[in-house]
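Asker: what follows is a predicted structure for the sequence shown.
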Amino acid sequence: MRPFKYSRTESSTEAVSQATANKNAKYLAGGTNLIDLMKEDVERPDELIDVTRLELSEILEITEGENRGGVSLGAMAKNTETANHPLIRMNYPVLSLAILAGASGQIRNMATNGGNPNQRTRCAYFYDTAMPCNKREPGTGCGALEGQNHLHAIFGWSENCVAVHPSDMCIALAALDATVKVEGANGEMRSIPFTDYHRLPGDMPEKDNNLEHGELITAIEIPKNNFAANSYYLKVRDRSSYAFALISVAAGLELTGNTINLARIAMGGVAHKPWRALEAEEFLKGKEATQANFEAAAAAEMKNARTLEHNKFKVELGARAIVRALNLAKTGEKV
């Protein structure tokens, strides 16, 4: 690990000011991904700004504004307390399921809501500094493109990068139409729709999201919805715990009887960002919640997949996962 400057702040404005002044500065919250990357010499910040004392850990019902009736997740709240919070378990059980499917209990106890969306890919070529990786070192090439790529993307990838986003929590947040609240220089606040927060690789795979340097996540807001009774998070992985998704699906259905008024579906393990299954959602709107319609919706989504040499299995696996997640959402499986 390389030498770095460490400072602690109790003011978000001060934290943003410090980070903005140094292009090589990083925020330190839970540190569950950043510290590992520093140890591997993948991330090389020369300054860490400790934001763990910022008063941004509340989980509250939103009582005013466009998301009134929804919930605000403080950026410094830990993943564990978020998953187990009564408001989340009752009104957004798909988020509880997604968080509890991620990492280990010890890591969830440390990881924060603001840090989770900013974790970086677990692509082996990204972590191995002896291998080419455009995400780690732009212009060097993508080792996974013609390498061992069974874990890699089938949607939205480019010749520059085929890595996938690793988060479970973010898949549920994408399905729930969440909004990321950020503070920038001079106290400027802005909101980023969750579906716009992360980026596809294009020709800039080194840039994971649309944050400007120095901007600090203060909260994540989830609007009120009618998915609580009929939602589910399904994660398919190589082993039953502490493994990243081969395919994951967050599904929510708003039903009147057996008719689907609205569907929300997001997928993990398939793209550089949480992948909203918009074609499947559109297909299901107004239709009956039947096995045949679930299968047709999955087929509509997966027909646009572009596979690599070793991940062709993800097309059928993805379709089956969508169908299973929708069936479990329909029956109202609970946390």
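Answerer: Cool, got the structure.

Asker: use CA for all of it now, contacts and neighbours both
Answerer: Will do.

Asker: how close does residue 237 get to residue 314?
Answerer: Distance, residue 237 to residue 314, by CA to CA, to the nearest Å: 11 Å.

Asker: quickly list what's touching both of these two.
Answerer: Residues touching both residue 237 and residue 314 (CA atoms under 8 Å, 6 or more residues apart in numbering) are 246, 247.

Asker: let's verify the nearest residue to residue 26 once chain neighbours are set aside: helix, strand, or coil?
Answerer: Of all residues not flanking residue 26 in the chain, residue 48 sits nearest, at 5.1 Å (CA to CA, 6 or more residues apart in numbering). Applying DSSP: H, G, I helix; E, B strand; the rest coil to residue 48 yields a three-state assignment of strand.

Asker: and what about residue 32, helix, strand or coil?
Answerer: Applying three-state DSSP: residue 32 is coil.

Asker: take this one as well and set it beside the first:
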Amino acid sequence: MNRFDYVRAGTVAEAVQAYGAGARFIAGGTNLIDLMKYEVEKPGRLIDITRLPLDGIEAHESGLRLGALATNAKVAYDERVAAQYPLLRNAILAGASAQLRNAASTGGNLLQRTRCYYFYDTATPCNKREPGTGCPAIGGVNRIHAIFGASESCIATHPSDMCVALAALEATVRVSGPQGERTIPFADFHRLPGDSPEIDTNLAAGEIIVSVDLPESKFPQHYTYLKLRDRLSYAFALVSVAAGVELDGDTIKTARLALGGVAHKPWRNREAEALLEGKPATRESFQQAADLIVSEAKPQSANGFKIDLARRAIVRGLEQAAAGTPQSLSDKRIQ
């Protein structure tokens, strides 16, 4: 681990002012510290933001505001989240371990970096770690990699479970920086790799996440978070599905779908969501949406299985959501 300066900020303004080239904000540190140990990240300054008053959860307009420093555990076990946004709760509890959820922050969850083997191995080239060096995952070990939105520069995936649910819920990210405060729709927060895979988000230099704002709840009963992984106890998703539907009898009024484990960011297909609206909540409708989504998939040499896995997961997720029988948190076997 490299040597670095350490600054503890007392206010958001102090944190922003302390930021400079090579600096990183740190809260729970559940990802950043690992990256530093592996010498993937070598910040010259760490700005400790754990003392900022950003750990609250409060009503906001017609929804809920999650402070950037609210831990994953605090969010998951908040009664309002459980009642109004159970999709988010289930996604959080499907990820990481209890110890990590007790430390990891809401803002930090959004800023997780990929778990690509090559990204973590400094003995190999990686465009995300060192731009211009290449992407050995293309044609290499790529079983866990993207089938949507990848580029010739990077085929890594975003690892978060929480973010998949936030994408389906159409959250908004509130940030503060040198130019003041602004809000970023969740769909625009993360970037696809393109020619600049080293840039994960659309945050400007020195901007800090202040909160994640949830809109009015639409899916308190008809939702599911379905996570498919190599082992049930603790693993990142090969494919995950956050699904929420509003029903008028047996007809779908509104549908929201987001996939994890398949792209550089939580993956949504608005055409598939629109296709479902006004359709009966049947397996046939769900299969049509799934077929539309996976029609855009571009697999790598070792992850073609993800296409059929995603198709089946989408159908199963929509069936669980429509029936109001979300994936069990205690029995993680697929129902």
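Answerer: Cool, got the structure. This one's a predicted model, so the numbers in the text were calculated from it and none came from an experiment.

Asker: quick check: TM-score for this pair?
Answerer: Superposed pair, TM-score by TM-score structural alignment, normalised by the length of structure 1: 0.96. Supporting alignment: 327 aligned residues with a CA RMSD of 0.8 Å.

Asker: circling back: number of nearby residues for the residue nearest to residue 26 of structure 1?
Answerer: Residue 48 of structure 1: 19 surrounding residues under other CA atoms under 10 Å.

Asker: alignment lookup: it to structure 2.
Answerer: The equivalent of residue 48 of structure 1 in structure 2 is residue 46 (alignment by TM-score structural alignment).

Asker: can I assume that match is in contact with residue 6?
Answerer: Yes: counting by CA atoms under 8 Å, residue 6 is a contact partner of residue 46 of structure 2 at 5.0 Å.

Asker: returning to what we had before: contacts only, for the residue nearest to residue 26 of structure 1.
Answerer: Residue 48 of structure 1 touches 4, 5, 6, 7, 25, 26, 27, 28, counting by CA under 8 Å, 6+ apart.

Asker: same check, this time on residue 168 of structure 2
Answerer: 242, 243, 244, 256, 257, 258, 268.

Asker: can you check residue 111 of structure 2 too?
Answerer: So residue 111 of structure 2 contacts 200, 201 (CA under 8 Å, 6+ apart).

Asker: all strands of structure 1, in order?
Answerer: 5-8, 25-28, 47-50, 59-61, 71-74, 179-183, 189-193, 216-222, 231-237, 245-256, 259-268, 275-276 (DSSP state E).

Asker: TSV for the ones you listed, including distance to residue 330 of structure 1?
Answerer: Formatted as TSV, the strands of structure 1 follow (distance: least, CA to CA, whole Å):
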stretch	distance to residue 330 of structure 1
strand 5-8	47
strand 25-28	40
strand 47-50	43
strand 59-61	26
strand 71-74	23
strand 179-183	26
strand 189-193	27
strand 216-222	21
strand 231-237	7
strand 245-256	7
strand 259-268	10
strand 275-276	19
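
Asker: and those: which comes nearest residue 332 of structure 1?
Answerer: With CA to CA as the measure, strand 231-237 is the member of the strands of structure 1 nearest residue 332 of structure 1 (6.4 Å).

Asker: tilt between that closest one and strand 245-256?
Answerer: Angle, strand 231-237 of structure 1 to strand 245-256, by axes from the mean of the first three to the mean of the last three CA atoms, to 10 degrees: 160 degrees.

Asker: what about strand 231-237 of structure 1, how far off from structure 2?
Answerer: Mean deviation of strand 231-237 of structure 1 relative to structure 2 after superposition (mean CA distance after the TM-score superposition for structure 1): 0.3 Å.

Asker: next one: that strand to chain centre, how far?
Answerer: 14 Å (CA atoms, centre = their mean, to the nearest Å).

Asker: that one aligns to what range in structure 2?
Answerer: Using TM-score structural alignment, strand 231-237 of structure 1 pairs with 223-229 in structure 2.

Asker: same question for stretch 143-160 of structure 1.
Answerer: Using TM-score structural alignment, stretch 143-160 of structure 1 pairs with 136-153 in structure 2.

Asker: what's next to that stretch, contact-wise?
Answerer: 116, 118, 124-127, 134-135, 154-157, 192-197, 238, 261-264, 267, 296-304, 306-307.

Asker: the equivalent of residue 112 of structure 2 over in structure 1: neighbouring residues, count only.
Answerer: The alignment partner of residue 112 of structure 2 in structure 1, by TM-score structural alignment, is residue 119. Using other CA under 10 Å, residue 119 of structure 1 has 16 neighbouring residues.

Asker: quick check: residue 119 of structure 1 touching residue 169?
Answerer: No: at 11.0 Å, residue 119 of structure 1 does not count as touching residue 169 under the criterion of CA under 8 Å.

Asker: between the two, what contacts are shared?
Answerer: Joint contacts of residue 119 of structure 1 and residue 169 (CA under 8 Å, 6+ apart) do not exist.

Asker: any idea how far residue 103 of structure 1 is from the counterpart of residue 71 of structure 2 in structure 1?
Answerer: In structure 1, the residue paired with residue 71 of structure 2 is residue 78, using TM-score structural alignment. For residue 78 of structure 1, the distance to residue 103 of structure 1 (CA to CA) stands at 13 Å.

Asker: compare those two (neighbour count), which wins?
Answerer: Taking other CA under 10 Å, residue 78 of structure 1 and residue 103 do not tie; residue 78 has more neighbours (24 against 16).

Asker: show me where the stretch 51-200 of structure 1 has helices.
Answerer: 79-84, 86-91, 93-100, 105-110, 124-127, 169-175, 194-197 (DSSP state H, counting those that start in this stretch).

Asker: list the buried residues in stretch 311-331 of structure 1.
Answerer: Using 16 or more other CA atoms under 10 Å as the test for burial, stretch 311-331 of structure 1 gives 311, 314-315, 317-330.

Asker: check stretch 238-251 of structure 2 too.
Answerer: 238, 239, 240, 241, 242, 243, 244, 245, 246, 247, 251.
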